[in-house]
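Could you work out the structure for the sequence below:
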Amino acid sequence: MTIDPETTALDTPGCRNGQVFLDSAGSSLAPARVADTVVDHLRRETEIGGYRAAAEREEDLEAGYSVFAELLGCAPEEIAFTDSATRSWFAAFRSIPLKENDRILITEVEYGGNAVAMLRRAEAVGASVEVVPSDPSGEVSPTALRELLDERVRFVSLVHAPTNGGLLNPVREVVDAAHDAGALVLLDGCQSVGQISCRADETGADFIAGTGRKWLRGPRGTGFLYARRSILDDLILDEIDHHGGEWTAPDRTRARDDAKVFELWESSIADRLGLIEAARYALELGVPEIREAVRGISGRLREGLARIEGVRVHDLGVRHSGIVTFDVEGVPAPEVVAALARADVTVTVSREASTRIDMERRGLTEIVRASPHYFVTPQRVDRALELVEGIVRGARNGGA
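A predicted model of the protein is given here:
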């Protein structure tokens, strides 16, 4: 069934004031039922305290593992909840054994937060971080990857949907090649889960890390991690507390044998309940239906921008995500963002530090990033396009 943007906009309080919200790649607008779930639980905590309030929702919290297992195509025992995509990604990465002369492979669109962690750890242990070239479309080249793989490659980091452009990287080809060489693959699904299919049973990835606040439309401060259960025995599991492990004797401990080993005991119960509700909402709409709706509305924006003289669209790839990046000739990206904000259009800036390799390769320092979700109507996208045309005219007349 096709998603009606008017109907989903009615479910979204942030759409009721007429704003054109084009920043779901940053932090999306939550549906009313997600916000109500969070606020209602916070109120309950004020009435009876956090422990009793959590105990009342124990079944709902446990059901969340099955909800995300359905979303990510895995077993409930392979799901962990964290406080961010970063925390999820770090937990997986730090568990992978690395030693001197080991090799880590990344793509040209690697995210800055991931890159910093990999470079620092590689330096500490004497490993190397190497870049897999892209093909002419901008996607990572599976052929180039296979040429780089050998027995010293322990880990391949793959960003599914880069933060600074619309491409979608091929996943299964990368995973299969890495596995043939004995390497593990951590798939960064931060910008893909919630807008396109990103499933363990389809991709074969060993880990998938993601967040609630972006395309899933959940609360900030929430994240999730898929970890393939069959590899847990081969990992370093030393950053755990008494939730991820057990103090079995004064001098002995035992780690869990499921993905909850990556969780910490303390967390925001209200936010986790909101995250679970956001995933339920997405599943009810249907991931294929969401994908088609996002493809349609982002395509309308991308094509409309490409038709405006003085605007350059910077998206790469053969298949596109809902992220649309562009610049306006003669107008710095922050000024474009500010001008649109004055007209109640929300976009953001993507800067060089977030995806340094790709941005430097293309000679870019900052670009405007727009990311419409399925609750954005065509009329609101057309309004944004009119405003961008106005910015172009203003620049040509001497001021944005």
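
Please count neighbours and contacts with C-alpha atoms only from this point.
Fine.

give the contact list for the most centrally placed residue in the chain.
Relative to the mean C-alpha position of the chain, the nearest C-alpha, by C-alpha atoms, centre = their mean, is the one of residue 190, at 1.1 Å. Neighbouring residues of residue 190 by C-alpha atoms under 8 Å, 6 or more residues apart in numbering: 85, 161, 209, 210, 211, 214.

same thing but 6 Å
210, 211 (C-alpha atoms under 6 Å, 6 or more residues apart in numbering).

measure it to residue 87 for me?
In this view, residue 190 and residue 87 are 12 Å apart by C-alpha to C-alpha, to the nearest Å.

before we move on, back to that, doesn't the residue nearest to the centre of the chain lie inside a helix?
No: counting by DSSP: H, G, I helix; E, B strand; the rest coil, residue 190 falls outside a helix, being coil.

what's the neighbour count on the closest residue to residue 269 other than its chain neighbours?
In this structure, residue 269 finds its nearest non-sequential neighbour in residue 54, 6.6 Å apart by C-alpha to C-alpha, 6 or more residues apart in numbering. Number of residues near residue 54 (other C-alpha atoms under 10 Å) recorded here: 20.

Does anything pack onto the helix or strand encompassing residue 54? Which helices or strands?
Residue 54 belongs to helix 50-56 when assigned by DSSP states H and E. Helix 50-56 is packed against no helix or strand, with contacts defined by 3 or more C-alpha pairs under 6 Å, 6 or more residues apart in numbering; DSSP states H and E.

Give the next helix or strand downstream of that helix.
In N-to-C order, the element after helix 50-56 by DSSP H and E is helix 58-72.

Can you tell me the SS state at residue 17?
Once three-state DSSP is applied, residue 17 turns out coil.

Show me what the longest strand anywhere in the chain is packed against.
Determined from DSSP state E, the single longest strand within the chain is strand 153-159. The contact analysis (3+ C-alpha pairs under 6 Å, 6+ apart) places strand 153-159 against strand 103-107, strand 184-188.

among those, which is nearest residue 398?
Evaluated over the helices and strands packed on strand 153-159, closeness to residue 398 peaks at strand 103-107, with 40.3 Å, by C-alpha to C-alpha.

residues in contact with the closest one?
127, 128, 129, 130, 131, 132, 152, 153, 155, 156, 157.

if we can go back for a sec, mind checking what helix or strand follows the longest strand of the chain in sequence?
Next along from strand 153-159, by DSSP H and E: helix 172-180.

how far off strand 184-188 does that following helix point, in degrees?
Orientation check (axes from the mean of the first three to the mean of the last three C-alpha atoms, to 10 degrees): helix 172-180 against strand 184-188 gives 150 degrees.

Another for comparison:
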Amino acid sequence: MITPLLTEEDIEALRNETPGTAHVIHFNNAGCSLAPTPVVNTITAYLQQEALLGGYEAEAQYEQQLNNTYNVIARLINAQPEEITLVENASNGWCIAFHGIGLQPGDEVLISEFEYVTNMIGYLYGKQHYGITLTVIPNDEQGNFSITKLKEAITDKTRLIAVTHIASATGGVLPVEAIGAIAAEHHILYLLDACQSIGQLPVDVAQIQCDFLSVTGRKYLRAPRGTGFLYVSKKSQHKITPLFLDGHAVSTINEQSYQLLPNGKRFEFYEKNRATTLGLAKAVEYALHIGMDRIWNRIQYLATHLRNQLQLIEQVTLQDGGNIQCGIITFTVNHCDSKEVKEYLALHHINVSVGLARSTLLHMNKHQLNSVVRASVHYYNTLSETDFFIKTLSAFVQERKTSQAHPHSLK
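Down below sits the predicted model:
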């Protein structure tokens, strides 16, 4: 079945519900997307009720909608509501899973070249404090994660495969289903960092076969900052120990013992922002209404167009690799600091970000990169925006070239 593309009328309607598009060309969706009006209205409406009724009273009034957050997230990733834990960000969710496994001296963890700085800190902490060993699965010459090397790396000491679905500073996508099949075959725990993929492309945890999936709301989901979720499969919930607990996490307690809840709420704290929780649910519903296949098709279409145009600009080098690439486009300008590029684009109301070496340390060091410019497109972006981006970047390159050739001709 062919997925219908988003039409020009669809895009216009989506942009009308995204007020920020009238002010900026937002190519920083891998950092934080522009929130749609329904999400903003959901948050502000709840805050108004809190102000009028009181915090606990507003929560009681919205109890059904708050509980429904688990249901809509489960629909998004093909999970069960009982497998969802609400967290403040992907890093929090990832740490709950990684540090809760109970890694022991000699346990081996297999990782990719694309690990984000938070994950790297966790791995290094694990080496120093748990005594684990780390094995990096190398990419091939095309930038693809090597399934062959993964199979060869597995030993009887391998306790965990922990990889990032889409890296922070390159546009490649890992073959997460193939990785999951190998993890399942060898009965190895599988932790997937999906902070850049959820909201960008379809994700089915049943097909991936991951035990844990960490997600943020602010990126491609277009949810408010300070939101996210962790998926912990039902079969793996007993395999991780919550390191911190409050009364929200237990079903019963007496003077001698307590009993954890039989679901993902055992990893939560009671106190969280109810307004942004509803905002997260609305953002998920918004994505589901559009359709993840349609979103992914649109993002790939825009990203391919932008990559093709970037390749035509002298002194610009694309830094993305892999056979499957996403809406994150990374590049460098020869002999130019990426921050300078970002600042020039910002003067023309174009938002991009800079990926520093520390953000994706293994990948950046391997390719001898200090930084990259990261332009990340979303479905509400347009071809006219990508064309203006190319025109502006070309002007920057030309101005630099002129100033270097005639250093006293420009002030």
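
quick one: the residue nearest to the centre of the first structure from residue 198 of the first structure, how far?
Separation of residue 190 of the first structure from residue 198 of the first structure (C-alpha to C-alpha) stands at 10 Å.

Tell me the residue in the second structure aligned with residue 145 of the first structure.
Under the alignment by TM-score structural alignment, residue 145 of the first structure pairs with residue 150 in the second structure.

follow-up on the earlier one: how about the residue nearest to residue 269 of the first structure, what's its partner in the second structure?
Checking TM-score structural alignment: residue 54 of the first structure goes with residue 59.

For residue 267 of the second structure, see how far away the equivalent of the residue nearest to the centre of the first structure over in the second structure is.
Aligning on TM-score structural alignment places residue 190 of the first structure opposite residue 195 in the second structure. Distance of residue 195 of the second structure to residue 267 of the second structure, given as C-alpha to C-alpha: 19 Å.

Next: residue 17 of the second structure.
The value you get for residue 17 of the second structure to residue 267 of the second structure, if C-alpha to C-alpha is used, is 35 Å.

what's the answer for residue 387 of the second structure, then?
Look at residue 387 of the second structure and residue 267 of the second structure: by C-alpha to C-alpha, they are 46 Å apart.

Could you do residue 230 of the second structure as well?
9 Å.

Now for whatever residue of the first structure lines up with residue 274 of the second structure, how many residues are close by?
With TM-score structural alignment as the criterion, residue 274 of the second structure lines up with residue 269 in the first structure. For residue 269 of the first structure, the count of nearby residues is 20 (other C-alpha under 10 Å).

What is the equivalent residue in the second structure for residue 391 of the first structure?
Checking TM-score structural alignment: residue 391 of the first structure goes with residue 396.

okay, now the nearest residue to its match once chain neighbours are set aside: neighbour count?
Distances taken as C-alpha to C-alpha, 6+ apart place residue 344 nearest to residue 396 of the second structure, at 7.3 Å, with adjacent residues excluded. Using other C-alpha under 10 Å, residue 344 of the second structure has 15 other residues around it.

Would you mind measuring from residue 344 of the second structure to residue 403 of the second structure?
Separation of residue 344 of the second structure from residue 403 of the second structure (C-alpha to C-alpha) stands at 15 Å.

Check residue 50 of the second structure too.
Residue 50 of the second structure sits at a distance of 57 Å from residue 403 of the second structure (criterion: C-alpha to C-alpha).

So if I had to pick from those two, which one is more boxed in?
Using other C-alpha under 10 Å, the more surrounded residue of residue 50 of the second structure and residue 403 is residue 50, with 17 against 14.

The more buried one and residue 60 touch, don't they?
No: contact between residue 50 of the second structure and residue 60 fails when scored by C-alpha atoms under 6 Å: they sit 10.6 Å apart.

With adjacent residues omitted, what lies nearest to the counterpart of residue 109 of the second structure in the first structure?
Using TM-score structural alignment, the partner of residue 109 of the second structure in the first structure is residue 104. If the residues on either side of it in the chain are set aside, residue 104 of the first structure comes closest to residue 129, at 4.7 Å by C-alpha to C-alpha, 6+ apart.

Could you do residue 119 of the first structure as well?
The nearest residue in space to residue 119 of the first structure (C-alpha to C-alpha, 6+ apart) is residue 129, at 6.5 Å.

So the one you found belongs to a strand, correct?
Yes: under three-state DSSP, residue 129 of the first structure sits within a strand.

so what corresponds to it in the second structure?
Checking TM-score structural alignment: residue 129 of the first structure goes with residue 134.

Report how many residues lie close to that match.
Residue 134 of the second structure has 18 neighbouring residues, counting by other C-alpha under 10 Å.

count of neighbours near the equivalent of residue 180 of the second structure over in the first structure?
Under the alignment (TM-score structural alignment), residue 180 of the second structure pairs with residue 175 of the first structure. Residue 175 of the first structure has 23 neighbouring residues, counting by other C-alpha under 10 Å.

same thing with the one 4 residues further on?
Using other C-alpha under 10 Å, residue 179 of the first structure has 18 neighbouring residues.

matching residues in the first structure for stretch 365-374 of the second structure?
The aligned range for stretch 365-374 of the second structure in the first structure is 360-369, by TM-score structural alignment.

Identify each buried residue in that stretch, please.
Buried residues in stretch 360-369 of the first structure, counted by 16 or more other C-alpha atoms under 10 Å: 366, 367, 368, 369.

Surely the second one forms part of a strand?
Same thing as residue 367 of the first structure. Yes: assessed with three-state DSSP, residue 367 of the first structure lies in a strand.

can you pull the contacts of it?
With C-alpha under 6 Å, 6+ apart, residue 367 of the first structure has these contacts: 326, 327, 333, 349, 350.

What lines up with the last one in the second structure?
By that I understand residue 350 of the first structure. By TM-score structural alignment, residue 350 of the first structure lines up with residue 355.

Quick check: the gap between its match and residue 278 of the second structure.
31 Å.

And for residue 237 of the second structure?
To residue 278 of the second structure, residue 237 of the second structure is 25 Å away according to C-alpha to C-alpha.

Equivalent analysis for residue 61 of the second structure, please.
13 Å.

Residue 136 of the second structure now?
Residue 136 of the second structure is 39 Å from residue 278 of the second structure, where distance means C-alpha to C-alpha.

Who has more neighbours out of the two?
residue 278 (25 against 17).

isn't there a helix covering that one?
Yes: according to three-state DSSP, residue 278 of the second structure belongs to a helix.

Setting aside sequence neighbours, what's the nearest residue to it?
residue 66 is the one closest to residue 278 of the second structure (C-alpha to C-alpha, 6+ apart), at 6.2 Å.
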